[in-house]
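**Q** next comes the sequence, and after it the predicted model I'd like to discuss.
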Amino acid sequence: MAAHRKPSNVLQLSGAFAKNPNRTRTDPTPRGPIGSAPRQVPITFRKAWDLIVKASPDGVLADRDRLAVEIAASLFVQFRAAPADFPAAKFARLQCLLADLGMTPAAASRVTAAPKPQRNDFDD
């Protein structure tokens, strides 16, 4: 079985990146605390879409991800409407889609979003 993935700050402190500089990575930084629990009320597709887009790591979602976000939002609406009646297969698919979008703790460590290019005063 493979070893658990260590956070990049732990690898940095242990000197792993000095030994293997090609493995250097930067984990996404959280935008804030987790906050209070959501109200378990049915939501609209638009609200589910906006929630998924807002919660995704910066720089990860693009136009190519629209179909995956659409399916995830649709499944999330169904889950919120009746969590107790939501089939396990649909729940597994929703969880896989969220992981593919980098929205689970384990998947967030594997996400590498392209950094925003730095503006240089001499560019023109």
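**A** It's in. Small disclaimer: the values here were computed from a predicted structure and weren't measured. Residues are numbered from 1 along each chain as shown.

**Q** from here on, contacts and neighbour counts on C-alpha atoms
**A** Noted.

**Q** packing partners for the longest helix seen in the chain?
**A** Counting by DSSP state H, the longest helix found in the chain is helix 66-81. Packing partners of helix 66-81 (3 or more Cα pairs under 8 Å, 6 or more residues apart in numbering; DSSP states H and E): helix 45-55, helix 88-100.

**Q** buried sites along it?
**A** By 16 or more other Cα atoms under 10 Å, the buried positions in helix 66-81 come out as 68-70, 72-81.

**Q** and for residue 54, the neighbour number?
**A** Neighbour count for residue 54, taken as other Cα atoms under 10 Å: 10.

**Q** any idea how far residue 70 is from it?
**A** Counting by Cα to Cα, to the nearest Å, the gap from residue 54 to residue 70 is 14 Å.

**Q** kindly report the same for residue 89.
**A** Separation of residue 89 from residue 70 (Cα to Cα): 18 Å.

**Q** ok, residue 88 next?
**A** Counting by Cα to Cα - residue 88 and residue 70 are separated by 19 Å.

**Q** next: residue 48.
**A** In terms of Cα to Cα, residue 48 sits 9 Å off from residue 70.

**Q** for comparison:
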Amino acid sequence: MKKLNYKQISMLLYGIALFTPMFFGNWTIGVFGLIMGWLGIFALEPFVAIPWIANFLYFGNLIFNKLNLKTKIGLSILTIICALFVIGLRELPENEGGRNSDIVVGIGFIIWLSSFVILLIGQLREKK
């Protein structure tokens, strides 16, 4: 059986995070956050918009192989910093009536963040 490299493990974790609950208190799965996160930009909600931008940084890091390793490591660190902003999110809209539910980060967030950390660790190992 072929051993997975750090990029493949990172992408696998990211894929798992898309189908696990992002928050406790509201059982919204990760793919919903990926699809609807752009609304945080228009709502001027930094705890939604900045983590959503982390996804673009992550995919840019994976796609642009021509970047030098220092730039990729910097992108990985910036991705993790952006992703951590979601910790400041304390409530999500529950329905159209304006009711909100209190939330804390869930297992999906932890898996999502770990995909970024695995990528960074792999890049740091590659540097040595």
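**A** Structure received. Quick caveat, the model's predicted, so the values are computed rather than measured.

**Q** what's the TM-score here?
**A** For these two chains in superposition, a TM-score of 0.32 is obtained (TM-score structural alignment, normalised by the length of the first structure); 71 aligned residues with a Cα RMSD of 4.7 Å.

**Q** still on that earlier bit, same list (the helices and strands packed on helix 66-81 of the first structure) but as a markdown table, adding distance to residue 16 of the first structure.
**A** Below are these laid out as a markdown table (distance: least, Cα to Cα, whole Å):
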| stretch | distance to residue 16 of the first structure |
| --- | --- |
| helix 45-55 | 30 |
| helix 88-100 | 26 |
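
**Q** nearest to residue 13 of the first structure, of those?
**A** With Cα to Cα as the measure, helix 88-100 is the member of these nearest residue 13 of the first structure (27.3 Å).

**Q** and the angle for that closest one with helix 45-55?
**A** For helix 88-100 of the first structure against helix 45-55, the angle between stretch directions is 40 degrees (axes from the mean of the first three to the mean of the last three Cα atoms, to 10 degrees).

**Q** list the buried ones in helix 88-100 of the first structure?
**A** Using 16+ other Cα under 10 Å as the burial criterion, the residues of helix 88-100 of the first structure that qualify are 91, 94, 95, 96, 97, 98, 99, 100.

**Q** quick check, nearest of those to residue 14 of the first structure?
**A** Using Cα to Cα as the measure, the one of the buried residues of helix 88-100 of the first structure that approaches residue 14 of the first structure most closely is residue 99, at 27.8 Å.

**Q** please identify the buried residues of stretch 112-121 of the second structure?
**A** Neighbour-count burial for stretch 112-121 of the second structure, counted by 16+ other Cα under 10 Å, picks out 112, 113, 114, 115, 116, 117, 118, 119, 120.

**Q** for residue 57 of the second structure, see how far away the fifth one is.
**A** As judged by Cα to Cα, residue 116 of the second structure and residue 57 of the second structure stand 10 Å apart.

**Q** what touches both of these two?
**A** When contacts are counted by Cα atoms under 8 Å, 6 or more residues apart in numbering, residue 116 of the second structure and residue 57 have 76, 79 as shared neighbours.

**Q** which parts of the second structure are strands?
**A** All strands of the second structure, identified by DSSP state E, fall at 23-24, 91-93, 100-102, 104-105.

**Q** just send those back as a markdown table, with distance to residue 7 of the second structure too.
**A** Conversion of the strands of the second structure to a markdown table gives the following (distance: least, Cα to Cα, whole Å):
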| stretch | distance to residue 7 of the second structure |
| --- | --- |
| strand 23-24 | 25 |
| strand 91-93 | 32 |
| strand 100-102 | 34 |
| strand 104-105 | 24 |
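
**Q** that'll do, ta.
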